[in-house]
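1. this is the structure alone, sequence omitted:
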């Protein structure tokens, strides 16, 4: 195809995709059913992982729960059984350990079957300025928040590709889209998670695997305890998000095959502005939004997860 024909094709498809987007604003995409799907959630012992498990159980999915916290995972399984009569399969797994991920993944495939919806939710935060962060914690942050995604994809993606069916979900962060003061290692790990998920989505499309969908979730701080003490200067514009709300939006995005989910919605504007405004103006607006002080009173989790 020559230059003129390819350019004409791009122009026509640009018009088509924009019209399609407008139509979908008026007529939302029909939600797909997840009943019977095997859904694996990492970090399922508390917080968003637990809430996602409860929502997917309500929708008739079969749950596979991973967490390094055995008691937390057992409690999630108990709630699933109590509230939805859903018997989940639970596994203790340190997602930062590649060998352990592969070992437990093989166990899941033997005992449950091929995972069709993979939700990489497990995450940790150091919450210290870079030069104050211990090397071991920096390494652990990268291993859990980004490298674990590599190992779970390696373990479960081949079966999805073989059946041209599945969904890969990355619970990343707004800190994976824009740098934040005192979150250098966390931002780096979440930028890596976003970049990896985007690249894998393109790799799947380029190889003709259009039945395996991807969703990248980038929320602001969520009130789960992980970011206790983190603050927001203008809570009306940038609120600390409530877990139930975040969970509902994530499940809805998965059911609609939505590729990107940013929360709150102002993040779509913030990220667009970041890419077009002069750097100094971007810094000024960051100061105005309170980005320099988000972590000034950070405490993190101060007690054992229950």
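-> Received, thanks. A quick note: this is a predicted structure, and the numbers were derived from the prediction, not measured.
2. CA only for contacts and neighbour counts going forward, please
-> Will do.
3. the helix or strand hosting residue 21: what's the following helix or strand?
-> According to DSSP states H and E, residue 21 maps onto helix 3-26. Next along the chain after helix 3-26, taking DSSP H and E as the criterion, comes strand 38-42.
4. now do that next one: which elements does it pack against?
-> helix 47-58, strand 62-67, strand 117-120 (3 or more Cα pairs under 8 Å, 6 or more residues apart in numbering; DSSP states H and E).
5. buried set for the helix holding residue 21?
-> By neighbour count on 16 or more other Cα atoms under 10 Å, the buried set for helix 3-26 is empty.
6. residues making contact with that helix?
-> With Cα atoms under 8 Å, 6 or more residues apart in numbering as the test, helix 3-26 has no contacts from any other residue.
7. how about the helices in the stretch 151-300 of the chain?
-> Listed in chain order, the helices of the stretch 151-300 of the chain (DSSP state H, counting those that start in this stretch) span 184-206, 243-255, 266-276, 279-289.
8. how far off helix 279-289 does the third one point, in degrees?
-> Same thing as helix 266-276. 160 degrees (axes from the mean of the first three to the mean of the last three Cα atoms, to 10 degrees).
9. this is the other structure I want to compare:
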């Protein structure tokens, strides 16, 4: 993603769009002799106010969501469960986290990597009875998990009429219901101790429908409702404000799941290496703060599209050739595989 719009946005975020830069620029103007009534100083003042205002909104949003007194996680006391952790994004998350904590992988196939801190349990997380059975084994062997990363997902790549009943149910059960099942078995202990973190891996396609992905888009869109409801229930119904929730909506990852899917302007809608998603997830866990992670930048735009008139949405969609993005798709069906 080096040669993409995100590269330049990252530079702007640490320069022109950073409060310290805006304030410093204002000070420099004043030192250079520009009076507070002069146009240059007034324009710079407005610019500084806007930058600081939006930075403050972001800061207050995080603090109000996570509390004013937060501290970094003590990794020595954590046990992580990752669904669909044997390959792709889940695999890299498991490998990275295993350097510091015990990581439990739930998948229907063994993990690609081996590590002393990684424990694998064969489990079809789309089935509640399988999750309940494995949960007892996990608790007996490693203890109660404190971090749950709901990452399992599959894609069929077929139109609505081409999809069989079994395929539709497989997608919904794996991509959506699995998050319910794992949360139901691991959340009660987190609530009891008022400590934990649940990460929900959704997708950029939660915000937009795409041909040949009706089941996938539907299941991922539903995860937003799941995540937001869970957060509010933890705060209000269960009074467990120290059990945090993070939503991750990544764009296309280079995991093979969407091999062959195309975009017209890769500079604006780039594919990402899994490491680019792993980093902000681990940062959110380490800071002990629930967050909404939308990456790359265009995912934020997708989230705002629904506020635009329908003809504008259609125009932007056609400009990027969204109707034919999956026409050359050759990714493989792989149950419990990540995005």
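-> On my side now, so go ahead. Computed from a predicted model, the values in this text were never measured in an experiment.
10. after superposition, what is the TM-score?
-> Superposed pair, TM-score by TM-score structural alignment, normalised by the length of the first structure: 0.84. Supporting alignment: 276 aligned residues with a Cα RMSD of 2.5 Å.
11. returning to that earlier point: redo the helices and strands packed on strand 38-42 of the first structure as CSV? Include distance to residue 225 of the first structure and mean neighbour count.
-> Below are those laid out as CSV (distance: least, Cα to Cα, whole Å; neighbours: other Cα atoms under 10 Å):
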stretch, distance to residue 225 of the first structure, mean neighbour count
helix 47-58, 8, 22
strand 62-67, 17, 25
strand 117-120, 19, 24
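12. for residue 300 of the first structure, find the nearest of the ones you listed.
-> helix 47-58 (13.3 Å; Cα to Cα).
13. which residues are contacting the closest one?
-> Looking at helix 47-58 of the first structure with Cα under 8 Å, 6+ apart, the contacting residues turn out to be 34, 39, 41-44, 62-63, 65, 76, 79-80, 84, 86, 121-122, 224, 243-244, 246-248, 251.
14. average offset between the strand ranked longest in the first structure and the second structure?
-> For the first structure, the longest strand by residue count, based on DSSP state E, is strand 212-219. Here the mean offset of strand 212-219 of the first structure against the second structure after fitting is 0.6 Å, by mean Cα distance after the TM-score superposition for the first structure.
15. just to revisit the earlier point, for the helix holding residue 21 of the first structure, what is the distance to the chain centroid?
-> Relative to its parent chain, helix 3-26 of the first structure has a centroid offset of 29 Å by Cα atoms, centre = their mean, to the nearest Å.
16. repeat for stretch 171-179 of the second structure
-> Worked out by Cα atoms, centre = their mean, stretch 171-179 of the second structure lies 16 Å from the chain centre.
17. same check, this time on stretch 257-270 of the first structure
-> On Cα atoms, centre = their mean, the centre of stretch 257-270 of the first structure falls 12 Å from the chain's centre.
18. check stretch 125-144 of the first structure too.
-> Chain-centre distance of stretch 125-144 of the first structure: 20 Å, with Cα atoms, centre = their mean.
19. if we can go back for a sec, and of the helices and strands packed on strand 38-42 of the first structure, who's closest to residue 263 of the first structure?
-> Closest among these, using Cα to Cα: helix 47-58, at 14.0 Å.
20. coming back round to it: dump the helices of the stretch 151-300 of the first structure to JSON lines, plus distance to residue 113 of the first structure and mean neighbour count.
-> Below are the helices of the stretch 151-300 of the first structure laid out as JSON lines (distance: least, Cα to Cα, whole Å; neighbours: other Cα under 10 Å):
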{"stretch": "helix 184-206", "distance to residue 113 of the first structure": "22", "mean neighbour count": "19"}
{"stretch": "helix 243-255", "distance to residue 113 of the first structure": "21", "mean neighbour count": "18"}
{"stretch": "helix 266-276", "distance to residue 113 of the first structure": "38", "mean neighbour count": "13"}
{"stretch": "helix 279-289", "distance to residue 113 of the first structure": "47", "mean neighbour count": "14"}
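21. can you tell me which of those helices comes nearest to residue 115 of the first structure?
-> Nearest of the helices of the stretch 151-300 of the first structure to residue 115 of the first structure, taken as Cα to Cα: helix 243-255 at 15.1 Å.
22. give me the stretch of the second structure that the closest one matches.
-> Using TM-score structural alignment, helix 243-255 of the first structure corresponds to residues 274-286 of the second structure.
23. stretch 193-204 of the second structure: which residues count as buried?
-> 194-204.
24. please say which position in the first structure residue 227 of the second structure maps to.
-> Under the alignment (TM-score structural alignment), residue 227 of the second structure pairs with residue 197 in the first structure.
25. which position in the first structure pairs with residue 123 of the second structure?
-> By TM-score structural alignment, residue 123 of the second structure lines up with residue 93.
26. next, format the helices of the stretch 151-300 of the first structure as TSV and append distance to residue 139 of the first structure.
-> Shown next, in TSV, are these (distance: least, Cα to Cα, whole Å):
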stretch	distance to residue 139 of the first structure
helix 184-206	9
helix 243-255	27
helix 266-276	27
helix 279-289	28
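27. pull the contacting residues for the counterpart of residue 150 of the second structure in the first structure.
-> Using TM-score structural alignment as the criterion, residue 150 of the second structure maps onto residue 120 of the first structure. Residues counted as contacts of residue 120 of the first structure (Cα under 8 Å, 6+ apart) are 41-43, 149, 169-171.
28. over to residue 89 of the first structure?
-> 63-65, 77, 112 are the contacts of residue 89 of the first structure under Cα under 8 Å, 6+ apart.
29. across to the second structure, which of those hold up?
-> Using both residues aligned by TM-score structural alignment, their matches' Cα atoms under 8 Å, the second structure keeps these contacts from the contacts of residue 89 of the first structure: 63-65.
30. which residue is nearest the centroid of the first structure?
-> Central residue of the first structure (Cα atoms, centre = their mean): residue 171, 1.1 Å from the mean position.
31. now do stretch 44-55 of the second structure: distance to the chain's middle.
-> 28 Å.
32. and for stretch 149-169 of the second structure?
-> Stretch 149-169 of the second structure sits 20 Å away from the centroid of its parent chain (Cα atoms, centre = their mean).
33. compute the first-to-last residue distance for it.
-> Chord length of stretch 149-169 of the second structure, first to last residue, is 22 Å (Cα to Cα, to the nearest Å).
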